Structure formats: structure tokens, C-alpha cells
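A.B. asks: Dropping the sequence and predicted coords here.
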Amino acid sequence: MSALGAFAGAMLGSGLFLVARGVLGRRPALEVRVLPYIRDLPHMARQPLVGTRPAGPFRAVFGPVLSAAAGSVERVLGGSASIRRRLERTGLELTVREFRVEQVMWGLVGFAVTAAVTLVVALQAPSRTLPLLVLCVVAFAFGVLLRENRLTAQATERERRLMVEFPTVAELLALAVGAGEGPVAALDRVAVRCRGEMAGEIGRVLADVRTGTPVAAALDAWAARSGLPAVARFAEAMAVAVDRGTPLAAVLHAQAADAREAGRRALIESGARREVVMMVPVVFLVLPVTVLFAFWPGVVGLQLVSP
């Protein structure tokens, strides 16, 4: 009963805290009150207004608490530059603060699951309440770190797909430019004909060009945000060729040949790693069973003939 009373008290305290936070925190932030009056300034016109995104009931109630928790996670973990870089490599349209909020939500899910198990165990053994509460905190931290690990895995998987698509896309660009099309027209043709991650990256380059960015600058931005050396070299070579007026077809053919060679090397390296992995079941499963079948009859025979 003591554990049940503590749980009810915690829920009541949380509700009162949310009500007080909602009553005392109704005053809008400074940027929300000021930005609508300076929207016509050039350096502010491209920035989205804070608080203009429509919020659902969950975000409206728990948004300030989640934002404060995200700020605490940012201060504890740090590494916002690394997070921003991985978000760009993954292609997610998220800010660092939004990603931190997702980390907090993953941690809360882990905390809730562990807390449910903790409540059941605490009702049967109240003496284990304190270690189980520590376990809940550990589960929250595990959820936060698991979301960051998931981001790294997403970035790695996307880069793998990019490397698979890159040689074909580079060859198509070389063929389009060799047929007489300009760089922007060739990029547009490949983006329309292809599907996948490389087509999305080329679409971002075309979007930058169509909004007024020079072609060389858009290609340089692609090289800067790419996490793959081969793709970065390809974009930089295109940018240099466009900027200096050198023959683009020869450059693209050379880059396509380099991309095919890089893909071949990656395939050979992957095969070598798979060969080592394939030896694991042979060494730890097949070989012991073979040795067992070879020596077990002799051991049994020795036991039968021994006095």
C-alpha cells in the first residue's frame, strides 16, 4: 500500500506541476513577440518564426517540459555539431533541438516501461523500491543513448545506399553531358529518371540552383554536406569544371570510372569481411561436431574394454 500511495502522490504532484507550469508560462517568448515586426528585414526573412508550427495537444501540454529536458540533455551530452552533421548525413529534416526532444521521448518510453515493471515488483517486495528506481533512471539514460545510436545507424545505412547508387548515377550524368546537355539539364534529367538517395541529393542541388544559388556554389554545398569522400570529390570536380569552364564530359567520365573502381574495391573489402564471418560457424560449430564424431566412438570403446 505504501508503494501505491507513493505512486498516486507522484502522479498528483506531476499534475499540479503541469497546471502551475501552464498558468505561469503563458507569456510568449521574446522572439515570438518581436519577430513579426521585423519580418521584412533581409537577414530575418529566411528564418522561420518560433512557435508558428502548429502544435498538437500533446506538444501544447508537454512542449515546454520536453524543451527544458532537451536543453538539459544537450548540456549533459553536448556534441551538437556532431549531431547536426549526422542529421545532414541521414537526410532528416530535424534541428538539433528537435532531435534532443526525440531523445527525451525515447528515454521516457524506457522509463515508463521500467517503471511499470518496477511498480509490480515493488508491490510484492517494497524493500526493492530504491534499486528499482535507480534502474528506472538507468533505463531513461539508455533510451536517450539508444536514439543517438539509432541516428548513427541511419546515417551509415543511408551512406551505404548512396555508395550503391553512386556509380550508376555518375555514369548517367557523364552520358547526359556527353550527349550535349548542360550541367543543370543533366542533373534534372538524372533526378527525374532515377529513384533513391542520390536522386534526392541531386534534387536538393537543383532546388538550390532554382532559388538563385550559382551552380558551382550548390555543388560545393553538396560536397560539404556529403559524408562520403567519393561523392564529395565528384561534386567538387563538377563545381570546378563549371566554374572554370573546363570540358565537363571528360571530368564526369573520369569521375564515373573512379566511382566504379571505388565500388569494386568496396565489394572486394565486403567479400573479405564476409569470408572471415563465414569462418565463425565452421570453427565454432562444424569443427567441434566433427571432432566429437571422430573421437567419441574411440572414447566409448576405451571405456568398454578398460577393466
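C.D. replies: Yep, it's here. Numbering: from 1, shown residues only.
A.B. asks: going forward, measure contacts between C-alpha atoms and count neighbours the same way
C.D. replies: Will do.
A.B. asks: what does the helix or strand containing L206 rub up against?
C.D. replies: Using DSSP states H and E, L206 falls within helix 197-210. In this structure, residues lying in contact with helix 197-210 by Cα atoms under 8 Å, 6 or more residues apart in numbering are 158, 161-162, 165-166, 169, 184, 187-188, 190-192, 215, 218-219, 222.
A.B. asks: Put this next to the first one:
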Amino acid sequence: MTGLTVWGALLGGLAAGGLLLIVSRLLSLRRADLSVRVLPYIRDLPQSGQVRPVDEGTGAVRGVFGPVLRGAADGVEKVLGGSTSVRRRLERADLDKTVHEFRIDQVMWGLSAFAVAAAVSVLETWRSPGNTVPLVVLTVVAFACGVIFCDNHLSSVAKKREQLILLEFPVVAELLALAVAAGESPVSALDRVVRRTNGALTSDLSRVLAEIRTGAPVGRAFDGLAARTGLPLVSRFAEGIAVAVERGTPLADVLHAQASDVREAGRRELIETGARKEVMMMVPVVFLVLPVTVIFAFWPGLIGLRLVAP
């Protein structure tokens, strides 16, 4: 076998291998991926077994200080209690956290405030070594304030989300009413509205739709929404839909009535807010403008009396 024959065999083998790689790649590109084939049918189902991405630095910190943080979180739970209230606020704020994870966040907030207070205390102790006990009390109070501020932050997040839900509710209710009046079923109307809207209320309705598609009855799914929400208007809306579906009453009329009720409630709240702001606007007038006006009116006369008096 000559050298040319060997080189020809090698080049032929390389060419055949390259062609096989190209053909296999083309075939794999033509075949749809499993996620592409399956995810459109399960995109709105609750992903209970989904693994959360964890940062390497955060994972290292949790691995080293995890037992200490969990013990501190258990201590905060024993002192504060109220796990039911925390769980409800987490649901209302749409935060994917457990009560224990929130307690760990409270401990982290407290430790951050403790670190700031401790740094200030060390500097103050270095300047004047005699004030040790008040500074220790200051660090303890800072830790407690950090824990309380974290709880208040959760309440504010839940309240802001409820305000967004109230703003979005009339539009979503009207869209549902239009879809139902056009002849769609409640589930189809809910699916259409969820796919074409985005917001806080849409997130809750998508959870309801996921429960319905996993086999829960429509009435029970909306009853769950009524139990989770902290807004009476949304609770009445969910209960009204559940009753309308179970008893066969006209659903479009119920949705229109719910939307009008929410708009009327928003109008009343706006009027009440305006009345409160009107009272607050009188404070600078009474305590700032009026005294200055009185001084400008009577001061020249008072100076004149002093000059005329013997």
C-alpha cells in the first residue's frame, strides 16, 4: 500500500465522519426538544418540585451559618409568634417563602442593624470607655428594631400589592364579563384574560386556573382565592363567581356588578382621601400663615403705641 493510498483512506474517513456529524446535527435540529413539546401544556401548573437557583456565595454562607441562623429563627418564632399572620401576609404579598425562611430574613435584618449599632458602639467606647452598658442596650435594641422593621416591610409589601389588585380589578372583571357574554365558558374566559393581562390580580387568577386544570372544581378554586386574599371586594368577587358557577346564575351580570362596586368603592375612597387632605392643608394655614398675618397687622400699631407712650 503506497503513501497516496494511505492519505486517500484517511481523507475519505475524515470526510465520511464530517458528513455523519452534519447529518446527525441536522436530524437533532429537526427533532423538537422535550421541553418544547411538553411545556405549552403544563406552563400554568404549580411547579412544586422546581429547584431554585442558588448563588455559590449565598450557598456557602448558608452552609456555614445555616444552623446558627435556623436556631436564631426558631428563637424569633418563639418570642414573636404569629406564624398564621405571617403566612397570610406572605400569600397576600405573593412571596415564594415559608414562615421559617421569613424568620431567617428577620434575623438577617436584625443582625445588620446589630452590626451597625455595634460599630457605632465600638467607636464610642474607644472615645469614652465608661459608657459600656448603654451601648450594649443600644445594640440589643437595634437588633429588635431590625426584626420589627422586616415584619413591617412585609406588611407594606402586602398592602402595596393589594392596592395594585384594587386598581386592576375593574378592568379584569370587565374583560371576564365580556368574554363570558361572548359565549365562552368561565374557564375559557379566565384563560383568555390571564393570557392577555399582566399584574398582581392576574397572578392570583393564574393560580386559580392552575388549580382548575389540575382537577379542582371551579367553585372550590375560587373559594380558595376568597380565603387567601385580604381584600373584601376580591373575596366577594370570588365567592360570587363560585356561587354563579354552582347555581347557574348569569355570570356576566355578576361580573359587571362586581366591577361597578369596585369602581364605586374607589370613588368613595378618593373622596374620603380628598377630605382628609383638605383638613391637612389647613394645618400650615392655621399655624403658619395666620400667625404671620396677625403679626404683620398688629406689629406696626404696637410699635406706634410704644413710641407715643410717655
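C.D. replies: Done, it's in. Everything quoted here is computed from the prediction, not taken from an experiment.
A.B. asks: Post the TM-score for the overlay when you can.
C.D. replies: Once superposed, chain against chain, the TM-score is 0.79 (TM-score structural alignment, normalised by the length of structure 1); 261 aligned residues with a Cα RMSD of 2.1 Å.
A.B. asks: so where is the helix holding L206 of structure 1 in structure 2?
C.D. replies: Here helix 197-210 of structure 1 aligns to structure 2 at residues 200-213, judged by TM-score structural alignment.
A.B. asks: Tell me roughly how far the matching stretch lies from structure 1 on average.
C.D. replies: Relative to the matching residues in structure 1, stretch 200-213 of structure 2 has an average distance of 1.6 Å after the fit, by mean Cα distance after the TM-score superposition for structure 1.
A.B. asks: Pull the distance from that stretch to the chain's centre.
C.D. replies: 15 Å (Cα atoms, centre = their mean, to the nearest Å).
A.B. asks: Buried ones in it, by neighbour count?
C.D. replies: By neighbour count on 16 or more other Cα atoms under 10 Å, the buried set for stretch 200-213 of structure 2 is A200, L201, T202, D204, L205, S206, R207, V208, L209, A210, E211, I212.
A.B. asks: Return the distance of the second one relative to F298 of structure 2.
C.D. replies: Put plainly, it is L201 of structure 2. 60 Å (Cα to Cα, to the nearest Å).
A.B. asks: any idea which helix or strand carries G215 of structure 2?
C.D. replies: Assigned by DSSP H and E, G215 of structure 2 belongs to neither a helix nor a strand.
A.B. asks: no no, L94 of structure 1
C.D. replies: If you go by DSSP H and E, L94 of structure 1 is not part of any helix or strand.
A.B. asks: Show me what it aligns to in structure 2.
C.D. replies: Per TM-score structural alignment, L94 of structure 1 is aligned with K97.
A.B. asks: Its match contacts V86, correct?
C.D. replies: No. Applying Cα atoms under 8 Å as the test, K97 of structure 2 and V86 come out as separate, 10.4 Å apart.
A.B. asks: Please say which of the two ends up with more neighbours.
C.D. replies: A direct count of neighbours by other Cα atoms under 10 Å for K97 of structure 2 and V86 places V86 higher, at 19 against 12.
A.B. asks: ok so, going back, just among the contacts of helix 197-210 of structure 1, which is most surrounded?
C.D. replies: Going by other Cα under 10 Å, L219 tops the contacts of helix 197-210 of structure 1 with 26 neighbours.
A.B. asks: Any idea how many residues pack against the aligned partner of V180 of structure 2 in structure 1?
C.D. replies: Taking TM-score structural alignment, V180 of structure 2 has V177 as its aligned residue in structure 1. As a burial measure, V177 of structure 1 scores 22 neighbours (other Cα under 10 Å).
A.B. asks: Show the contacting residues for V177 of structure 1.
C.D. replies: V177 of structure 1 neighbours (Cα under 8 Å, 6+ apart): P183, A186, L248, A249.
A.B. asks: out of those residues, which are inside helices?
C.D. replies: Residues of those located in helices (DSSP state H): P183, A186, L248, A249.
A.B. asks: the helices in structure 1, which residues?
C.D. replies: With DSSP H as the criterion, structure 1 has helices spanning 2-24, 30-34, 42-45, 57-77, 80-90, 96-124, 129-178, 183-193, 197-210, 215-225, 229-244, 248-281, 287-305.
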